[in-house]
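[1] dropping the sequence and predicted coords here.
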Amino acid sequence: MNDHVLRTVQRLSLLLLPVLVPQILRVKKRTPRLSEAAGAVGGVPGAEPALRLLVVGDSMAAGVGVPHHSAGLAGRLADRWAAETGRSVSWQVVARGGATAESTARKLAKGPVASPDLVIVVVGINDLLRYRGLRNWRRDLEVLIATVRDRLGTAPPLVFCGLPPVGRFPALPQPLRAALGLRAQRMDRALRACAAANGAFCVPLPADAMADEPRVFFAADRFHPSARGYAEIADGFLAVTRDALRTSGARRPLGS
């Protein structure tokens, strides 16, 4: 579906706001509140020098859905890289539930962050649920990219996680699922365009796995990934992060 059609359908969906708003409130009320994962700093042993990961963003970056980051995105990706390279991999997670692109930039601007070799950014779902305008969304992403590079320099590559295929989320009723799904597609296109224009990377989420095996892919809240879900997502990140690190390797040795 091209962007013009998406935009038109999206505008028509706004007519459903009297139905959508109560659905959003009911979903928030009924969805179980899961804790963020423990172990925001950790690693996988191996040869030195270590590959250093920084994972920032919202509740998925914060590992909601699993008890410890070793089973979340940071830990699963560290496992993949340690297995592929034989090197040790460390991670630091700077994330919280409910975070937006704008609030993530503010948090990074203020808090201490270790110098990484690779930055993973997970934002968007809360901007979607708050109906952040696309123009503001693009500006927030540009500010976030600029903030990361101001804090860390241009050497560590940035890899964004794409918007989830909300149109397939089992926790969302219709027509809310369809309306948010269409908007998520537009936001995802804007994210990919912004990342490409700023020399960053973007990884799509495994939509088929989410839709075909929701009982194993999602945690108890049917909204955040389970341990199996995070493993699937990490698999999708591996090839893109490999390209990203290869690009940065021309600028500096890893772990330097």
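    Yep, it's here. Residues are numbered from 1 along each chain as shown.
[2] could you use CA atoms for every contact and neighbour count after this?
    OK.
[3] skip the chain neighbours and tell me the closest residue to the residue most central in space within the chain.
    Central residue of the chain (Cα atoms, centre = their mean): Val122, 2.3 Å from the mean position. Excluding the flanking residues, the one nearest Val122 by Cα to Cα, 6 or more residues apart in numbering is Gly57, at 4.7 Å.
[4] take this one as well and set it beside the first:
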Amino acid sequence: MRHTLATIGLGPLLLLQGRHVRRVTPRLPEADGEREGEIGQGPPLRLLIAGDSAAAGVGAKQQAEALSGRLATLLAPDFRVRWKLVATTGHTTAQALQQLRELPRAAYDVVVTSLGVNDVTGLTPTRLWLQQQRQLVNLLREQFQARHILLSALPPMHVFPALPQPLRWYLGSQARRYNLGLRDWASQHADCEFLAAEFPGDLELMASDGFHPGPGAYALWAEQLAARIRQRWSTR
């Protein structure tokens, strides 16, 4: 109810602030580098990373210092990692679903997703977004035989320096609703895991646009994902 009232009461201001942010925020490119490869030694681990600009490495210059490269490197001492990145800047969950549907069938042991920020800024209702997340998980199970699905939480949009108030509060509140719903749903499914990566309150970890992770944030995110993956797969 509070969110609905805020939408009505603050609507014109939020719209103006949103347009201003889009106009003045620098557009950073996706990280350069390979989007699939094989690295490491040990038991095989097939890894898919899918999602939006954060998955694509916006805020880092090279994939090696973005999520995919750091995660594969961290897992390499324990596994022979065959990894693939499927991510596009600006993608909503619905767009990521369509992108994945167009890929050939394959098999992955672990899938990491990063989606939701563009759904928040696109004002996708929470119920619809959670429905799309369920569709995404079903697709990963059926088309990609995913055995362990790590659903990354939305970042703390309520502290993004690129967003002015009250837009920052408004989008941050919606991101929290998404996270709560996704966490509760994931807890009911043994093959799914919700990961709310923990970051210190250091804005220097962010990219220069004040909106995306920087290399430091990618490193922390990858470390926490790697720990979850090792915990589940090292005993298999």
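    Structure received. It should be emphasised that the depicted structure is a prediction, and the values quoted were computed from it without experimental measurement.
[5] what does the residue nearest to the centre of the first structure align to in the second structure?
    Matched to the second structure by TM-score structural alignment, Val122 of the first structure sits across from Ser114.
[6] contacting residues for its match?
    49-52, 54-55, 151-154 (Cα atoms under 8 Å, 6 or more residues apart in numbering).
[7] what's the longest helix in the second structure?
    helix 2-24 (DSSP state H).
[8] buried set for that helix?
    Buried residues in helix 2-24 of the second structure, counted by 16 or more other Cα atoms under 10 Å: 14, 17-18.
[9] so which residues of the stretch 1-150 of the first structure form strands?
    41-44, 47-57, 87-95, 118-122 (DSSP state E, counting those that start in this stretch).
[10] ok, average deviation of the longest one from the second structure?
    If I follow you right, that is strand 47-57 of the first structure. Here the mean offset of strand 47-57 of the first structure against the second structure after fitting is 1.9 Å, by mean Cα distance after the TM-score superposition for the first structure.
[11] just the strands of the stretch 1-150 of the first structure: most buried one?
    Most buried of the strands of the stretch 1-150 of the first structure by mean neighbour count (mean count of other Cα atoms under 10 Å) is strand 118-122; its value is a mean of 24.
[12] report the angle between it and strand 87-95.
    Computed by axes from the mean of the first three to the mean of the last three Cα atoms, to 10 degrees, the angle separating strand 118-122 of the first structure from strand 87-95 equals 40 degrees.
[13] mean per-residue distance, strand 118-122 of the first structure versus the second structure.
    Averaged out, strand 118-122 of the first structure is 0.6 Å away (mean Cα distance after the TM-score superposition for the first structure).
[14] next, the angle strand 47-57 makes with that strand.
    20 degrees.
[15] and which of the buried residues of helix 2-24 of the second structure is nearest Tyr170 of the second structure?
    Of all the buried residues of helix 2-24 of the second structure, Leu14 has the smallest distance to Tyr170 of the second structure: 8.4 Å, by Cα to Cα.
[16] map the closest one onto the first structure.
    In the first structure, Leu14 of the second structure lands on Leu20 (TM-score structural alignment).
[17] list the contacts for its match?
    175-176.
[18] give me the distance between it and Val41 of the first structure.
    39 Å (Cα to Cα, to the nearest Å).
[19] next: Pro175 of the first structure.
    For Pro175 of the first structure, the distance to Val41 of the first structure - Cα to Cα - is 40 Å.
[20] before we move on, what about Leu238 of the first structure?
    The value you get for Leu238 of the first structure to Val41 of the first structure, if Cα to Cα is used, is 20 Å.
[21] what's the answer for Phe169 of the first structure, then?
    On the measure of Cα to Cα, Phe169 of the first structure and Val41 of the first structure end up 30 Å apart.
[22] then Ala200 of the first structure?
    Distance from Ala200 of the first structure to Val41 of the first structure, by Cα to Cα: 24 Å.
[23] again, but for Val121 of the first structure
    Distance from Val121 of the first structure to Val41 of the first structure, counting by Cα to Cα: 16 Å.
[24] again, but for Asp188 of the first structure
    29 Å.
[25] please apply the same query to Ser59 of the first structure.
    Ser59 of the first structure is 16 Å from Val41 of the first structure, by Cα to Cα.
[26] over to Arg11 of the first structure?
    Counting by Cα to Cα, the gap from Arg11 of the first structure to Val41 of the first structure is 43 Å.
[27] same question, Asp3 of the first structure
    For Asp3 of the first structure, the distance to Val41 of the first structure - Cα to Cα - is 40 Å.
[28] and if you look at Leu118 of the first structure?
    Leu118 of the first structure is 15 Å from Val41 of the first structure, by Cα to Cα.
[29] confirm that Ala217 of the second structure lies within a helix, as I assumed.
    Yes - with DSSP: H, G, I helix; E, B strand; the rest coil as the criterion, Ala217 of the second structure is part of a helix.
[30] what number of residues lie near it?
    Number of residues near Ala217 of the second structure (other Cα atoms under 10 Å) recorded here: 26.
[31] so what's it closest to, chain neighbours aside?
    Leu205 (5.1 Å).
[32] doesn't Phe211 make contact with the one you found?
    No - the criterion here is Cα atoms under 8 Å, and Leu205 of the second structure misses it with Phe211 at 10.7 Å.
[33] separation between the equivalent of Pro166 of the second structure over in the first structure and Leu17 of the first structure?
    Aligned by TM-score structural alignment, Pro166 of the second structure pairs with Pro175 of the first structure. Noted for Pro175 of the first structure: a distance of 10 Å to Leu17 of the first structure, by Cα to Cα.
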